[in-house]
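K.L.:
below are the sequence and a predicted model for it; my questions follow.
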Amino acid sequence: MNREAFLEAFRLLSRLDRELIAITANSMHFALASTLIAAALGIPLGVILAFREFPGRRLIVAATHTLMGLPTVVAGLLVFSFLSRSGPLGWLGLMYTPAAVIIGQAFLALPIVLSLVYSGLTRLEPELIETLITLGATPLQRTLKIVREGRIVVASAALTAFGRVVGEVGTAMMLGGNIRWYTRTITTAIALETQRGAFALSVALGVVLMIVSFGVNFGLNYMVRFRTAP
């Protein structure tokens, strides 16, 4: 990689190269959609784990914490086994489509949201749920109130999950196939372009990914400071 590659990368960024924008848009679309799915499932499940006792609860909590560190290629392999033509959901024809990438990334993000929501909500006032029951709140009303009280925890969990999936490569590569203009993401494009020796686009995409990562970390730090402020 030489000086020309960096100069060309700067030119790609400055003129908002069409392919650069398309790849970035794909990544943001897939990561946002998968995070929303994971949040829709993980937040209510986190509330249940935090405030309800039932057989197997501790085992589920332990498994959830463990799955937070699930390698992306393993997550991709598990989803691939279901969505491939020989898998139980192969008839849907989702392999190598944006939907497959979103499903895989949602599978990767769900344990993160669930684990962080559970851990955060257990630190809320223990009398909260008892007060809500005493006041006659319905299960839905209790859930909404708990989420509102722990909104910083919930937002932090979702942002952490987004940061995880937007920077992953294994799931997107296995399930999306890295198809140009269709399922190619920032990370899969960087891997491909680097192998081809097209360093300019790789560097430009790397800069975009760093900006996104900085934004996620800034948001998380702001939420932590807001939460701990007197």
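P.N.:
Good, I have the coordinates.
K.L.:
C-alpha from now on. contacts and neighbour counts both.
P.N.:
Will do.
K.L.:
so which residues of the protein form helices?
P.N.:
3-14, 18-51, 57-67, 72-83, 98-121, 127-134, 139-149, 151-166, 170-176, 186-196, 199-228 (DSSP state H).
K.L.:
same list, the ones you listed, but as JSON lines with mean neighbour count please.
P.N.:
Formatted as JSON lines, these follow (neighbours: other Cα atoms under 10 Å):
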{"stretch": "helix 3-14", "mean neighbour count": "16"}
{"stretch": "helix 18-51", "mean neighbour count": "20"}
{"stretch": "helix 57-67", "mean neighbour count": "15"}
{"stretch": "helix 72-83", "mean neighbour count": "19"}
{"stretch": "helix 98-121", "mean neighbour count": "26"}
{"stretch": "helix 127-134", "mean neighbour count": "13"}
{"stretch": "helix 139-149", "mean neighbour count": "15"}
{"stretch": "helix 151-166", "mean neighbour count": "23"}
{"stretch": "helix 170-176", "mean neighbour count": "26"}
{"stretch": "helix 186-196", "mean neighbour count": "19"}
{"stretch": "helix 199-228", "mean neighbour count": "17"}
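K.L.:
this is the other structure I want to compare:
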Amino acid sequence: MPFSLVHHGLRLTLRESEPESRLDSFTAEFGWEKAVYPERDGMLREVVWSGYDVELRFVVDDVTGCPYFFITTGMWNSCLSLTKLAEGRLDVYSCQELFDALESARSVADRRHALLMVALGGSHGFDEDVFEAIREALGAPEADIRKAAVYAMGYTPSVRYKPLLGSLRERDPEGRHGRRVIPGRSRVGRLSEWDGGTGVSRSARRVASHDDLRRRAAHRVGLERHTPRGQRRSGGGGERGLHGLRPRAHRHR
């Protein structure tokens, strides 16, 4: 993009059965050009539709298996309006749905997945509700939930997580997950330099490097990559009804 200051819209998690094709149709209305960046060098496959001063960036998260996208542009008002338009035109999970799924999840697998979905579906800036969900999960008796909580921090890095990680290192009986994910220097502290909790970065392409770091973290804490049935690992589609999330007639964000 031809500017140095980039605003990031909300990450919108898609319920569409063929999300990339649906985004093709949506962006065709604006005449945006499409570019595909294959999975390589530790970065997830990414599809970018771009116009004069705007980009729509689409990725399939490799741990949850959920497709998501967000808008980047140099003008904050344009970012908000385009995000709102996309939210109304496309079938996306609302924040309320994601938090409801987390609250109603019962099994360890469903709770872990729901927590990651809440973090993935958050903003690029610090979100107090997401922070509280992660903080609560760090105190769970199940090691898999605590591992997922550490990993979830990477979706929106913030220095606010540092005290939680320090506490986890001291009391975690299952291998001190904070230390395993963050050898030597805090991964969350390093990534927080990206946006400082503001949702603004200096380069949109650096988003991909965070995917790489999250993937390494997933390996360290034992989270498996998700491969939707009948799809390649780097494919462009997700599944409907991901772990307790079901289509609803009305959605509110």
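P.N.:
Great, that's in hand. Quantities reported herein were computed from a predicted structural model and do not represent experimental measurements.
K.L.:
any idea what the TM-score is?
P.N.:
After superposition, the two chains reach a TM-score (TM-score structural alignment, normalised by the length of the first structure) of 0.29; 113 aligned residues with a Cα RMSD of 5.8 Å.
K.L.:
pretty sure L168 of the second structure is touching H177, no?
P.N.:
Yes. Look at L168 of the second structure against H177 with Cα atoms under 8 Å: they come within range, at 7.4 Å.
K.L.:
neighbour count for those two, which is higher?
P.N.:
Set L168 of the second structure next to H177 and count neighbours by other Cα atoms under 10 Å: H177 wins out with 24 against 19.
K.L.:
looking at it, that one is touching K147, isn't it?
P.N.:
Yes. Using Cα under 8 Å, H177 of the second structure is in contact with K147, at 6.3 Å.
K.L.:
what do those two both touch?
P.N.:
V221 (Cα atoms under 8 Å, 6 or more residues apart in numbering).
K.L.:
for the helix or strand where H113 of the second structure lies, packing partners?
P.N.:
Using DSSP states H and E, H113 of the second structure sits in helix 108-120. Packing contacts for helix 108-120 of the second structure, counted by 3 or more Cα pairs under 8 Å, 6 or more residues apart in numbering; DSSP states H and E, involve helix 95-104, helix 128-138, helix 143-152.
K.L.:
so the first one versus helix 128-138, what angle?
P.N.:
Between the axis of helix 95-104 of the second structure and that of helix 128-138 there is an angle of 20 degrees, by axes from the mean of the first three to the mean of the last three Cα atoms, to 10 degrees.
K.L.:
next one: the closest residue to A149 of the second structure other than its chain neighbours from L191 of the second structure, what distance?
P.N.:
Leaving out its chain neighbours, the residue that sits closest to A149 of the second structure by Cα to Cα, 6 or more residues apart in numbering is I134, at 5.2 Å. Distance of I134 of the second structure to L191 of the second structure, given as Cα to Cα, to the nearest Å: 17 Å.
K.L.:
settle it for me: which of those two has more neighbours?
P.N.:
I134 (25 against 19).
K.L.:
mind giving me the packing neighbours of whichever strand or helix holds V59 of the second structure?
P.N.:
Element membership for V59 of the second structure, per DSSP H and E: strand 54-60. Under the contact criterion of 3+ Cα pairs under 8 Å, 6+ apart, strand 54-60 of the second structure touches strand 46-50, strand 67-73.
K.L.:
which one of these lies nearest to A109 of the second structure?
P.N.:
Smallest distance to A109 of the second structure across those (Cα to Cα): 19.2 Å, for strand 67-73.
K.L.:
I'd like to know which elements the closest one is packed against.
P.N.:
Packing partners of strand 67-73 of the second structure (3+ Cα pairs under 8 Å, 6+ apart): strand 6-8, strand 12-13, strand 54-60, helix 76-89.
K.L.:
tally of neighbours for A152 of the second structure?
P.N.:
Per other Cα under 10 Å, the neighbour tally for A152 of the second structure reads 25.
K.L.:
dump the residue contacts of it.
P.N.:
Taking Cα under 8 Å, 6+ apart as the test, what A152 of the second structure contacts is L115, L116, A119, L120, I134.
K.L.:
mind running it again at 7 Å?
P.N.:
Going by Cα atoms under 7 Å, 6 or more residues apart in numbering, A152 of the second structure touches L116, A119.
K.L.:
roughly how far does it sit from M117 of the second structure?
P.N.:
A152 of the second structure is 9 Å from M117 of the second structure, by Cα to Cα.
K.L.:
ok, S201 of the second structure next?
P.N.:
From S201 of the second structure to M117 of the second structure the distance is 23 Å (Cα to Cα).
K.L.:
more neighbours, those two?
P.N.:
The neighbour comparison of S201 of the second structure against M117 (other Cα under 10 Å) goes to M117, with 28 against 21.
K.L.:
show me what contacts the nearest residue to that one once chain neighbours are set aside?
P.N.:
Counting by Cα to Cα, 6+ apart, L98 is the residue found nearest to M117 of the second structure once chain neighbours are left out, at 6.6 Å. Contact analysis of L98 of the second structure by Cα under 7 Å, 6+ apart lists A114, M117, V118.
K.L.:
could you pull out the helices in the stretch 101-250 of the second structure for me?
P.N.:
Using DSSP state H, counting those that start in this stretch, the helices found in the stretch 101-250 of the second structure span residues 108-120, 128-138, 143-152, 162-171, 177-181, 187-191, 206-221.
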